[in-house]
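# sequence first, then the predicted structure, then my questions.
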Amino acid sequence: MKYTITGATGHLGQQVVEAMAELVSANELNLGVHTPSKAAAFKQRGMTVSAIDYQNIDSLKVAGQGSDVFIYIPSKSHDSFSRVTEFENVLQAVTAAHVKHLLVMGFIADQVDNPFALSAFYGYVPRRLAGSGINYTIIRNGLYADPLVPYLPELIERHNVIYPMADKALSFITQTDSAKAFAKVATTPALLVSGRIYTLTQSRNYTMPELAQVLSTVSGQKIGYQPISLQAFSDLYNQGGEGPMLASMYAGGARGLLETVSSDFETIMGRPAQSLTDFLEANYHN
């Protein structure tokens, strides 16, 4: 078997590679990366490293040639048009390379009425794949819990969670759990069903007062909930031009569009996803 993984040196991609390495031999793994030098350690372990550029269809085609499963992890571009263009290049390449199955990362903010700047991309993917003639499976993630760990000291200093979420809730999944689910689906024929869409979340979601209570318990500091405006949030976290995109995500969240809860992770892995409290207690050290 040949498994090609794009974005293999990114935060999620690295964990997908490690999870795959627990289930298949290293020589079955082909890592598509923009900068091959960043994957040198993987290459030393016997994995193949292929240079890819999402804007270069030929590079994607060469990387995907002979792949039984092609795991597509999107780039971190901030707008839907860029990602749709990238995705179309991937589709053209995997079709030309005769890839047997495409496994795609999605996100729960894919509703047609979601103001999130990337919802058009995440909504486009399943509709486009449905008419593509390609064998595909999609794994939609909840919000990653991981950024809460480095963010917690700032929230302690502010004494409040400030997400502009009104009274709505957020659903989370850890990157480690997401990666393990990706690897399990990719390597299990009974799970790698064409047209199947899985949604990965923990077993419950959290309103902002509930999230604040969890963060208070883990940190030992009193944290409340005092939301700021969408514009203020955008201005505050506009490093790298991400502010408007992040604010648009919480605009969707304030409409209840980020609170999906699913049992698909347990279906895939045979156990519940790690809870938010357990994850934070294991990873936050004050």
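That came through fine. Keep in mind the model is a prediction, meaning the values are calculated, not measured.
# only C-alpha atoms from now on, for both contacts and neighbour counts.
Noted.
# where does the nearest residue to His78 once chain neighbours are set aside land in three-state SS?
With CA to CA, 6 or more residues apart in numbering as the criterion, His78 has its nearest non-adjacent residue at 6.5 Å, and that residue is Met245. Of the three states, Met245 takes helix under DSSP: H, G, I helix; E, B strand; the rest coil.
# give me the neighbour count for Met245.
19 (other CA atoms under 10 Å).
# these two touch, right, it and Ser80?
No - the pair Met245 and Ser80 fails to qualify as a contact (CA atoms under 8 Å) at a distance of 10.3 Å.
# overlap in contacts of those two?
With contacts defined as CA atoms under 8 Å, 6 or more residues apart in numbering, the residues shared by Met245 and Ser80 are 117-118.
# hang on, Leu60 in a helix?
Yes - secondary structure assignment places Leu60 in a helix (three-state DSSP).
# in contact with the closest residue to Gly243 other than its chain neighbours, which residues?
What sits nearest to Gly243 in space, not counting adjacent residues and going by CA to CA, 6+ apart, is Ser234, at 4.0 Å. For Ser234, the contact set (CA under 8 Å, 6+ apart) comprises 242-247.
# so Ser234, which of the three states?
helix.
# next: Val49.
Applying three-state DSSP: Val49 is strand.
# just give me the neighbour total for the residue lying closest to it once chain neighbours are set aside.
If the residues on either side of it in the chain are set aside, Val49 comes closest to Leu31, at 4.8 Å by CA to CA, 6+ apart. When neighbours are defined as other CA under 10 Å, Leu31 has 30 of them.
# is it true that Leu31 lies in a strand?
Yes - checked against three-state DSSP, Leu31 lies within a strand.
# make sure it is actually in contact with Gln14.
No - judged on CA under 8 Å, Leu31 makes no contact with Gln14 at a distance of 9.7 Å.
# the helices in this structure, which residues?
Taking DSSP state H, the helices of the chain run over residues 11-21, 40-44, 57-64, 80-96, 119-130, 148-158, 175-187, 208-219, 230-236, 243-253, 264-269, 276-283.
# here comes the other one, which I'd like you to weigh against the first:
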Amino acid sequence: MIAITGATGHLGQATIQALLTQVPASEIIAVVRDPQKAAALQAQGVQVRPGDYNDQASLTAAFAGADKVLLISTVETELELRRQQHLNAIEAAKQAGVAHLIYTSVVNPSAESPFVASPGHAATEADLRASGLSYTIFRNTLYLDLLPGLIGESTLPSGKYHSAAGKGKVSYALRSEIGEALANAMTSSGHENQVYDIAPAPAYSMRDVAQTLSEVSGQPVEYVAISNDDLKAALRQHHLPEPVVELLAGMTQAMEQDEFNLDSPAFEQLLGRKPTNLQQFLASVYGK
């Protein structure tokens, strides 16, 4: 059986839907904080069990009988709390007798990264290696799905795309396809103690994004470089909470520093086909 934490989140749901094409629903355990929010999964025959990242005992019970656990990283931004939540899941997997744990990390995890999620991933990877569990680490790049939010509603009407990412490039991946790759890895062998960079070529700068957006929409879009301070000010003008401002500004700074600029064949190999690229994705959202 395969247990999946954060099962009602976007990546969790994508992974489960991919798994349902490969294994019986009864062999999938959706671990969720609020089982009522997983009624649709339960209706598909998936086992739904309560489990809270902050409650190790609940996770141990939720993982009972599972051979593999997919630990989808939490959304907690405070480093030590995030690390403890992941540690709770790792220890629960050990106590439940789980044979293999798959963890969703980030490309180039580092304690020095300006991207606030990165230090927590680096710490959890170290904890996982020290746990004695067999593991697979998916180091995910940024989602293509994030781009509409970064582009915003005013870009096409104004014809200007403002970004503080400079000349930095990003290798994007579609979240649903990462879910497929995870499902493929969990239903096949040979992934023990492997680290996969989920970062397909080519990588794109934000100027490339603006140019591609112009091509698929049929409307001219000019790239306008701004500073990170200008970005923070604009985000605050939209009344975003300060932790979100710092998250987005830090992510953009990491983009500018090329932290997401990788070229790995792992994603295509795990997916079994060429992944969706920038032009295909933007055309599906903004195409004429």
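Received, thanks. Values in this document were obtained by computation on a predicted structure and should not be read as measured data.
# let me see the TM-score of these two.
The TM-score (TM-score structural alignment, normalised by the length of the first structure) is 0.93; 283 aligned residues with a CA RMSD of 1.7 Å.
# residue in the second structure matching the residue nearest to His78 of the first structure?
Taking TM-score structural alignment as the criterion, the aligned counterpart of Met245 of the first structure in the second structure is Leu247.
# cool, and Ala26 of the first structure?
Under the alignment (TM-score structural alignment), Ala26 of the first structure maps onto Ala25 of the second structure.
# now for its match, how many residues are close by?
A count of neighbours around Ala25 of the second structure, defined by other CA under 10 Å, yields 20.
# Gly253 of the first structure now?
Neighbour number of Gly253 of the first structure under other CA under 10 Å is 25.
# nearest residue to it other than its sequence neighbours?
Spatial nearest neighbour of Gly253 of the first structure, excluding adjacent residues (CA to CA, 6+ apart): Met165 at 5.9 Å.
# where's Met29 of the second structure relative to Gln13 of the second structure, distance?
If you look again at residue 29 of the second structure, you'll see it is Ile, not Met. 12 Å (CA to CA, to the nearest Å).
# so the two - more neighbours on which side?
Applying other CA under 10 Å to Ile29 of the second structure and Gln13 shows that Ile29 carries more neighbours, namely 27 against 19.
# farthest from the middle of the first structure: give me that residue.
Distance from the C-alpha centroid of the first structure, by CA atoms, centre = their mean, peaks at Lys222 (30.2 Å).
# residue in the second structure matching that one?
In the second structure, Lys222 of the first structure lines up with Pro220, judged by TM-score structural alignment.
# how near is that match to Thr155 of the second structure?
Pro220 of the second structure is 10 Å from Thr155 of the second structure, by CA to CA.
# quick one, what contacts the residue nearest to Val149 of the first structure when sequence neighbours are not counted?
Spatial nearest neighbour of Val149 of the first structure, excluding adjacent residues (CA to CA, 6+ apart): Tyr284 at 5.8 Å. Shown in contact with Tyr284 of the first structure (CA under 8 Å, 6+ apart): 149, 218-219.
# what does Tyr284 of the first structure align to in the second structure?
For Tyr284 of the first structure, the aligned residue in the second structure is Tyr286 (criterion: TM-score structural alignment).
# distance check, its match against Glu153 of the second structure.
Counting by CA to CA, the gap from Tyr286 of the second structure to Glu153 of the second structure is 11 Å.
# ok, the closest residue to Tyr53 of the second structure other than its chain neighbours - how many residues close by?
Nearest residue to Tyr53 of the second structure, sequence neighbours excluded (CA to CA, 6+ apart): Gln85, at 5.0 Å. Neighbour count of Gln85 of the second structure, defined by other CA under 10 Å: 20.
# show me what Gln85 of the second structure aligns to in the first structure.
By TM-score structural alignment, Gln85 of the second structure lines up with Glu86.
# same thing with Ser188 of the second structure?
Aligned partner of Ser188 of the second structure by TM-score structural alignment: Thr188.
# and stretch 106-114 of the first structure, how far out from the chain middle?
Put simply, stretch 106-114 of the first structure sits 13 Å off its chain's centre (CA atoms, centre = their mean, to the nearest Å).
# list the buried residues of that stretch.
In terms of neighbour count (16 or more other CA atoms under 10 Å), stretch 106-114 of the first structure has its buried residues at 106-111, 114.
# now the residues you listed in a markdown table, with distance to Tyr124 of the first structure?
As requested, those are exported to a markdown table (distance: CA to CA, whole Å):
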| residue | distance to Tyr124 of the first structure |
| --- | --- |
| Gly106 | 10 |
| Phe107 | 12 |
| Ile108 | 13 |
| Ala109 | 12 |
| Asp110 | 8 |
| Gln111 | 10 |
| Asn114 | 13 |
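# need the max-distance pair from those.
Gly106 and Asn114 (14.5 Å; CA to CA).
# contacting residues around the residue nearest to His78 of the first structure?
With CA under 8 Å, 6+ apart, Met245 of the first structure has these contacts: 78-79, 116-118, 234.
# ok, back up a step: roughly how far does the match of Ala26 of the first structure sit from Val195 of the second structure?
27 Å.
# same question, Asp67 of the second structure
Distance from Asp67 of the second structure to Val195 of the second structure, counting by CA to CA: 19 Å.
# and stretch 103-117 of the first structure, how far apart are its ends?
Where stretch 103-117 of the first structure begins and where it ends lie 23 Å apart, using CA to CA.
# same thing with stretch 152-170 of the first structure?
Terminal-residue distance, stretch 152-170 of the first structure (CA to CA): 16 Å.
# buried sites along it?
Applying a neighbour-count criterion of 16+ other CA under 10 Å, one finds 152, 155-156, 159-166, 168-170 buried in stretch 152-170 of the first structure.
# and what of stretch 237-249 of the first structure?
Going by 16+ other CA under 10 Å, stretch 237-249 of the first structure has these buried residues: 243-249.
# may I see the residues you listed arranged in a markdown table, with distance to Leu60 of the first structure as well?
Formatted as a markdown table, these follow (distance: CA to CA, whole Å):
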| residue | distance to Leu60 of the first structure |
| --- | --- |
| Gly243 | 31 |
| Pro244 | 30 |
| Met245 | 27 |
| Leu246 | 29 |
| Ala247 | 32 |
| Ser248 | 31 |
| Met249 | 30 |
